[in-house]
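[1] Coordinates only, no sequence provided:
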């Protein structure tokens, strides 16, 4: 497919990017490019101007604070996979990063680009939901934070407005360490036909609570809040409730359908992925 002619600006700062967006309503932010550029080649997206923020130092890197980990939106999947800090403090992130697409995509694609694009089969939405993360969004009027629960507003639609930039993802500490991410990969794209992220926190007296993020199944990633209520209680009792947790997670879910998987098959895959993730998170550890 021959790409069409498009204007290109490499922003020198977030503020410059915001200024360009404000002056050009047809502009699109370019970060890693592994979603937007293929869509442009297929004419599924036709921005008149690309504003490249992928090399801005202020949007890169992982910072550990007393009460949260801050991840720059232009941080690549590979950087998240390799991060020693995340492996120790928020292991769900490197775990999920390791199964995204292939090495080429992981080395160029960014967590922020994937989140803003909000593909219903992307990996990161389930992870940030299970992690209880907050998204920091900046516009010309200032910055605002949105919980992951409110970030994914519909099919391929996020809370980021056309004149705004997602700058950082904030993961609260201490993060859950009993985590798992299970995914059924589409054989062609590597996206999730169905996937489940599970994060269970256990305090000293054995009391547990947790979050569940589901992606690939519905028109947007979602938290299985009804199922999460069953994660609360004594940690040793959760294993006896796994089937009930899985049942509760998919009540009233309207599944996506396509040529690869009809609705019933996609729901069945979602159930299997969640059960496997729960059992993995509950495995005894020496």
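    Nice, I can see it. For clarity, every value in this text was computed on a predicted model and none was experimentally measured. Residues are numbered from 1 along each chain as shown.
[2] drop to CA atoms for contacts and neighbour counts, all remaining ones
    Fine.
[3] Mind giving me the packing neighbours of the host helix or strand of residue 50?
    For residue 50, the element it lies in under DSSP states H and E is strand 49-52. Counting contacts by 3 or more CA pairs under 8 Å, 6 or more residues apart in numbering; DSSP states H and E, strand 49-52 is packed against strand 7-10, helix 14-23, strand 27-30.
[4] tell me, how many neighbours does residue 103 end up with?
    A total of 13 residues lie near residue 103 under the criterion other CA atoms under 10 Å.
[5] For it, list the residues it contacts.
    Residues near residue 103 by CA atoms under 8 Å, 6 or more residues apart in numbering: residue 78.
[6] distance of it from residue 114?
    Look at residue 103 and residue 114: by CA to CA, to the nearest Å, they are 16 Å apart.
[7] Then residue 286?
    Between residue 286 and residue 114 the distance is 35 Å, computed by CA to CA.
[8] who's more crowded, these two?
    A direct count of neighbours by other CA under 10 Å for residue 286 and residue 114 places residue 114 higher, at 23 against 3.
[9] Go ahead and confirm that one touches residue 122.
    Yes - with contact defined as CA atoms under 8 Å, residue 114 reaches residue 122; the gap is 7.0 Å.
[10] Following element in sequence after the top strand by length along the chain, please.
    For the chain, the strand with the greatest residue count under DSSP state E is strand 192-202. Tracing the chain past strand 192-202, the next element assigned as helix or strand by DSSP H and E is strand 207-215.
[11] Can you work out which other helices and strands pack against that next one?
    On the basis of 3+ CA pairs under 8 Å, 6+ apart, strand 207-215 makes packing contacts with helix 124-131, strand 192-202, strand 222-223, helix 225-228, strand 233-234.
[12] Out of the ones you listed, flag the one nearest residue 55.
    With CA to CA as the criterion, residue 55 lies closest to helix 124-131 of those, at 20.6 Å.
[13] And here is the other one:
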């Protein structure tokens, strides 16, 4: 199929883009990387009369470390973020999750902002944003709003964005020292939407105990899920096998996935615990390796 006829707009500034959204209201759609919207257009599940392409707005493609942490423009592609040393050090969970997003061709076009604004609970980056307490900076006729990720995701494919607002950038506080990230998921085929996914960003204290744990799950709720109960199990304890199994058990007890054609609720619940256990172990191992490398560097100097 082909999309219905629409008028394409290509603003060069954020102000132009916001004015276009305000002018066209519900009949306007923002085009970022297009990896989610274009299929919807082709199947006529979305029928906007006006398409607002953000590709010419240079400020939306900025990715940089700031005094406050990491700032990622909405038009930064998955591939760009995946190659960025700033993302690898400031948000190791995001760096670990990006290779699981679809396929290489999709990552070359898909954008950070587009994925987060689409708010698919099976997608990797909305869950990562939730775990890392990202702040979503949005722009509309009323000016700038800053929305915590906790409040941004409202329901399946629904966010706190108003019809006349667009997501400008994602801001993340930087990870502390001795921090590692890991992500794992299971799907019918590599690159398909995952049935369940789990991510972990673990920071270790000097004594080897877990100083900070940030855990997320995909495919277990109508919004990206932060596994707060499992985080509480881990913080202040050494990442032993028993501790990780307890966190996995708590996860299975607290998530309430639904069944569909692809998997039962019980299957998703069990796999969520297993994947979370694996992700925490890998993230803790990477945090320990980072800590060891830093100690060796200090001794050498």
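    Done, it's in. Everything numeric in this text was worked out from a predicted model, so none of it was measured.
[14] sorry, back to before: what residues in the second structure pair up with the longest strand of the first structure?
    Using TM-score structural alignment, strand 192-202 of the first structure lines up with residues 194-204 of the second structure.
[15] Neighbours of residue 286 of the second structure, how many?
    Counted with other CA under 10 Å, the neighbours of residue 286 of the second structure add up to 21.
[16] Tell me which residues touch it, please.
    Neighbouring residues of residue 286 of the second structure by CA under 8 Å, 6+ apart: 179-181.
[17] tally of neighbours for the residue nearest to residue 76 of the first structure when sequence neighbours are not counted?
    The spatially closest residue to residue 76 of the first structure, leaving aside those adjacent along the chain, is residue 110, at 4.2 Å (CA to CA, 6 or more residues apart in numbering). The number of residues packed around residue 110 of the first structure, counting by other CA under 10 Å, is 25.
[18] my guess is residue 110 of the first structure meets residue 74, correct?
    Yes - because the distance of 5.2 Å satisfies CA under 8 Å, residue 110 of the first structure is recorded as touching residue 74.
[19] anything in contact with each of the two?
    Contact criterion CA under 8 Å, 6+ apart; residues bridging residue 110 of the first structure and residue 74 by contacting each: 31-32.
[20] just to revisit the earlier point, I'd like the helices and strands packed on strand 207-215 of the first structure as CSV, with distance to residue 68 of the first structure appended.
    Converted to CSV, these look like this (distance: least, CA to CA, whole Å):
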stretch, distance to residue 68 of the first structure
helix 124-131, 11
strand 192-202, 16
strand 222-223, 21
helix 225-228, 22
strand 233-234, 25
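[21] export these to a markdown table and tack on mean neighbour count and distance to residue 240 of the first structure?
    Formatted as a markdown table, the entries for those read as follows, by neighbours: other CA atoms under 10 Å; distance: least, CA to CA, whole Å:
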| stretch | mean neighbour count | distance to residue 240 of the first structure |
| --- | --- | --- |
| helix 124-131 | 28 | 21 |
| strand 192-202 | 27 | 15 |
| strand 222-223 | 24 | 21 |
| helix 225-228 | 18 | 14 |
| strand 233-234 | 14 | 11 |
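[22] Mind checking the ones you listed for the one nearest to residue 20 of the first structure?
    Taking CA to CA as the measure, those were each checked against residue 20 of the first structure, and helix 124-131 came out nearest at 27.5 Å.
[23] Mean deviation, the helix or strand that the closest one is followed by versus the second structure?
    For helix 124-131 of the first structure, the following helix or strand on the C-terminal side (DSSP H and E) is strand 134-139. When the second structure is overlaid, strand 134-139 of the first structure sits 1.0 Å from its aligned residues on average, using mean CA distance after the TM-score superposition for the first structure.
[24] Remind me what strand 134-139 of the first structure packs against, helices and strands.
    In terms of contacts (3+ CA pairs under 8 Å, 6+ apart), strand 134-139 of the first structure is packed against strand 142-147, strand 165-172.
[25] can you list contacts of the shortest one?
    Spelled out, that is strand 142-147 of the first structure. If you take CA under 8 Å, 6+ apart as the criterion, strand 142-147 of the first structure is touched by 132-138.
[26] quick one, what contacts the residue nearest to residue 76 of the first structure?
    Neighbour list for residue 110 of the first structure: 31-32, 73-77 [criterion: CA under 8 Å, 6+ apart].
[27] Show me those residues that map onto helices.
    Judged by DSSP state H, the subset of these located in helices is residue 77.
[28] ok, the contacts of residue 110 of the first structure vs residue 167 of the first structure, which is closest?
    Using CA to CA, residue 73 is the member of the contacts of residue 110 of the first structure that lies nearest residue 167 of the first structure, at 5.2 Å.
[29] Report how many residues lie close to the nearest residue to the closest one once chain neighbours are set aside.
    Beyond its immediate neighbours in the sequence, the residue positioned closest to residue 73 of the first structure (CA to CA, 6+ apart) is residue 112, lying 4.1 Å away. Residues lying near residue 112 of the first structure (other CA under 10 Å) number 27.
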